[in-house]
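Asks: can you look at this prediction? I've put the sequence above it.
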Amino acid sequence: MKQKPSREMSSLMETVDIERDDILAKKPKTGEYTHEMAEATADDGEIKKVVGTAEIDAELPGSESDAVPYSRNFLKNKKTQRMQFWVEYFTTKNRDRFQRFINNGEEYRHHIEEIFEQYGLPKELYFVGLIESGYYLGARSHASAVGPWQFIRATGKRYGMKISPELDERQDLFKATHAAARYFKDLHNMFSSWELALASYNAGENGMVRRIVKYGTHDFYKMSRNKQLPSETINYVPKVLAAMHVVQNAKHYGFEIPKKKYRIYDLTELTPTKKNASLHTIAARMGIDMQLLKKLNPELRKNSTPRYFTGTYMLRVPKSKYAYRLNEDAPVAGVTMINVPKLSKPESRKELNRRTAAVDEEPNTTNTDRPKFHRVRRGETLLSISRKYDITPRKLASANDFKSWKTSLTVGQKINLSPNEEQIVSTRLAAAPKVKITNNPIIYKVVRGDSLTEIARLFNSRISAIKRVNNLKRGIVVGQKIVLPDTQKAIYTVQRGDHLTKVAKSFNLPISTLMKINSMKRRTIYAGQKLIVNMD
């Protein structure tokens, strides 16, 4: 499936200087900051007028030769008057905004460069995001392109990101950067040129292919000189080169590169969390500010984890062993500081477990202001009573030895509001996840009748990716074990009452795929059986 030619992948830099306070004043009622800006493009007449010459795309002295292949050298350091125009633009007219973009980007830069290196991509692709969004994670364009890499909905889903009313993974730095890395890799494999790859990232790969066929050239600069590309796309690569040049020579241009001991994501980790869990509850349990928790998880559109999510939802939280140091070493700009007291000595394992072992549970039911018992009044149920005293209905039912929280009550009945510790522990054990997640991809054993096309279709992968990961030069043979890229192996323990359709639906897997990876010939399963599932 290919992306339609579009201009959705647009830059956030603007031609009219608008102060940040003025922009924020135009913030929509939804609370979401929408970039109501003009695209950072300039017609050739304006550029010629500024630089004082008509040869705006001619190569200037000082450009590096292209002796190193594109895949290793990224963009050619091709200096032109057009690039110099954007250098001047970033360093004078839009200077304050570009400094903010640098500040935003440095907060995430080392994480982004590490991800690109994992995919064997040039770390200089970081500067594309600087132009796309200024690394404002909540960036949203007129065309509804969202996040640091400005993915439209179709492309985001195509590269595996979940988008729903409850969450938008395009705004998650790590998930969006992994998707961008896969997209950049696909584009470079398609065009074998980083100039054309970035141009197609901006204008759409289908449109770029049509232009290459129509004009018979793979030279980005030749198409630019002949005005065979949209104006925004002609300026896109020079803008990236200009941003690289300015940041790499920041001291010369008077920009400040912020230096911090810790960045916002440095002292964080992912933890499995219950679905539809209140962020306020989690923050209170961990002793941190909820605004920090929301800042660490920008993909969440509500003040809770998603109710409808396949698999286990992983929430990003501060590392507990560093929690008491966050005030001192890792302040977060614009966020209320965390009220965690400094500890005189490191936490014991018992204390660590007490504070952090069950982030995904409801807060401690012990409440000094809550009475120990409640007398049932007319019309009351366990659900209404649980809401009144801020306790879950299941815990309330367990504290009173009821089989279910739906049990009928009688007027005047005495309800115990203080479940003991044994009941709390048993409730936690009952709610413990039955999925064991690994960091390994799924390994599939080829059977008679299999083909690479069928395997790629079943596991939503690409034939080229399977060949590359397994170093396949020819076809596959029966009994051969192949690694499935972009999969994450997990082991699910079948529960009483489960059936194959239910399990497949729970993990958003086709039944045929589930049977394939588990070498199943029949649909019959039994309680306690271990099934391999894909969590990616």
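Replies: It's in.
Asks: please count neighbours and contacts with C-alpha atoms only from this point.
Replies: OK.
Asks: leaving out sequence neighbours, find the closest residue to L279.
Replies: S304 (5.0 Å; C-alpha to C-alpha, 6 or more residues apart in numbering).
Asks: that neighbour and T273 touch, don't they?
Replies: No. Contact criterion C-alpha atoms under 8 Å: S304 and T273 do not qualify, at 10.5 Å.
Asks: then this one, side by side with the first:
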Amino acid sequence: MAPKILQSFDLELDFLGEQDEQRAAIESSAQYFLKRFENSYTFIPIIRNMIAQEGLPQEFLFVAMVESEFIINAQSSKRASGIWQFMPNTAKSLGLEINDYIDERKDLIKSTRAALGYLKFLYEQTGQQWYLAVMAYNCGYGRLLKAIEQADGDTSLNTLLDEEKQYLPPETRNYIRKIVAMSLVFNDADFLKNNNLEYLLNRGATDTLATLKLKSGVPLGLVANSIGLSLNELKKYNMHFKYAFLPPGPADKEYNVYIPYEKLSLFRQNFDTNYKPNSAFILHKVQKGETLTSISRQYKTTINELKRVNGLKNSFLSINQKLVIPILKT
């Protein structure tokens, strides 16, 4: 198994000897990482399936594990977000939408499609060497090129990971090691058997979520009610929406809403697909001197409705605070 995993990253067998320390560290924290796998039961088969469809090595699942531990709404101090930890500009360049209402870095399927496409692009840019593509994903293609230039054009991993020369940042040097080590550990039948988790080896690449195409303004609560889920449970699969409704926009604009696959028949039975929202939503940025009273009068709504929609416990507002305003359609 180990030679196959190294081959997946275009690495030589001698790299295996360098993995002992990283592998030992992962195995010593085995229960933590195994818990992350357990908590991501819904998402991992989808990612596996998409990786297979794109023709990438299955070991690239562990890029997401190292980036975010499969936490859909993971957020870094550097403003990277989502399971694949995209920076805002990179995400937008890959076609992901980020605005006041939605952040598609937290959309499992769209962000995964973007990440796999980006990795394939980096693979071509780096001379079809997966280990170079993975490192470029972490530190940026420009930074990798600078490191190769400083190494006099040497792209071998042993050179680029040189701890003394430090051609690459420490984070990137550890990044590739950690991904390979995780691939080795979580494909080790003996290790999984000793932890009573052999079934992870056989977990299929199947879809566990169904994708609904719904129009702007639809409240997520209606979808939740139609399939017998709480709103909070539904939002766990749909963290790309910042509010409990689909973003406002043109009547023909559609958004992806994800539900457990086994709930699809209930949705088809209970949800009115011709539903048209009787209200639209806009964002209002609080200005100096404004109160809930003045804002409710401005938009012909009530203070209680503003509190309900925005989850406010009291009437205190701060300048530049964003409020969701329901606007009744006539």
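Replies: Great, that's in hand. Here the structure is a predicted model, which means the values were calculated and not measured.
Asks: got a list of what the residue nearest to L279 of the first structure touches?
Replies: For S304 of the first structure, the contact set (C-alpha atoms under 8 Å, 6 or more residues apart in numbering) comprises 276-280.
Asks: check N103 of the first structure too.
Replies: Contacts of N103 of the first structure (C-alpha under 8 Å, 6+ apart): 257-258.
Asks: for the second structure, what's the longest helix?
Replies: Using DSSP state H to define each element, the second structure has its longest helix at helix 108-125.
Asks: ok, then the element right after that one?
Replies: Using DSSP states H and E, the helix or strand that follows helix 108-125 of the second structure towards the C-terminus is helix 130-139.
Asks: what about the residue nearest to S81 of the second structure when sequence neighbours are not counted, how many neighbours?
Replies: Leaving aside its chain neighbours, S81 of the second structure sits nearest to Q75 (4.5 Å; criterion: C-alpha to C-alpha, 6+ apart). For Q75 of the second structure, the tally of surrounding residues (other C-alpha atoms under 10 Å) stands at 17.
Asks: map Q75 of the second structure across to the first structure for me.
Replies: Aligned by TM-score structural alignment, Q75 of the second structure pairs with R140 of the first structure.
Asks: what ranges do the helices span in the stretch 201-350 of the first structure?
Replies: Applying DSSP state H, counting those that start in this stretch to the stretch 201-350 of the first structure gives helices spanning 205-215, 220-225, 231-248, 250-253, 279-286, 290-296, 326-329, 349-356.
Asks: mind checking the SS state of the residue nearest the centre of the second structure?
Replies: Nearest to the mean C-alpha position of the second structure, by C-alpha atoms, centre = their mean, lies I83 at 2.7 Å. Of the three states, I83 of the second structure takes coil according to DSSP: H, G, I helix; E, B strand; the rest coil.
Asks: tell me the contacts of it?
Replies: I83 of the second structure touches 64, 67-74, 105-106, 108, 111, counting by C-alpha under 8 Å, 6+ apart.
Asks: could you rerun that using 7 Å?
Replies: 64, 67-68, 70-74, 106 (C-alpha atoms under 7 Å, 6 or more residues apart in numbering).
Asks: identify the residue spatially nearest to it, adjacent ones excluded.
Replies: I72 (4.7 Å).
Asks: burial measure for that neighbour, as a count.
Replies: Neighbours of I72 of the second structure (other C-alpha under 10 Å): 25.
Asks: L144 of the second structure too?
Replies: 24.
Asks: what does it align to in the first structure?
Replies: So L144 of the second structure corresponds to M208, using TM-score structural alignment.
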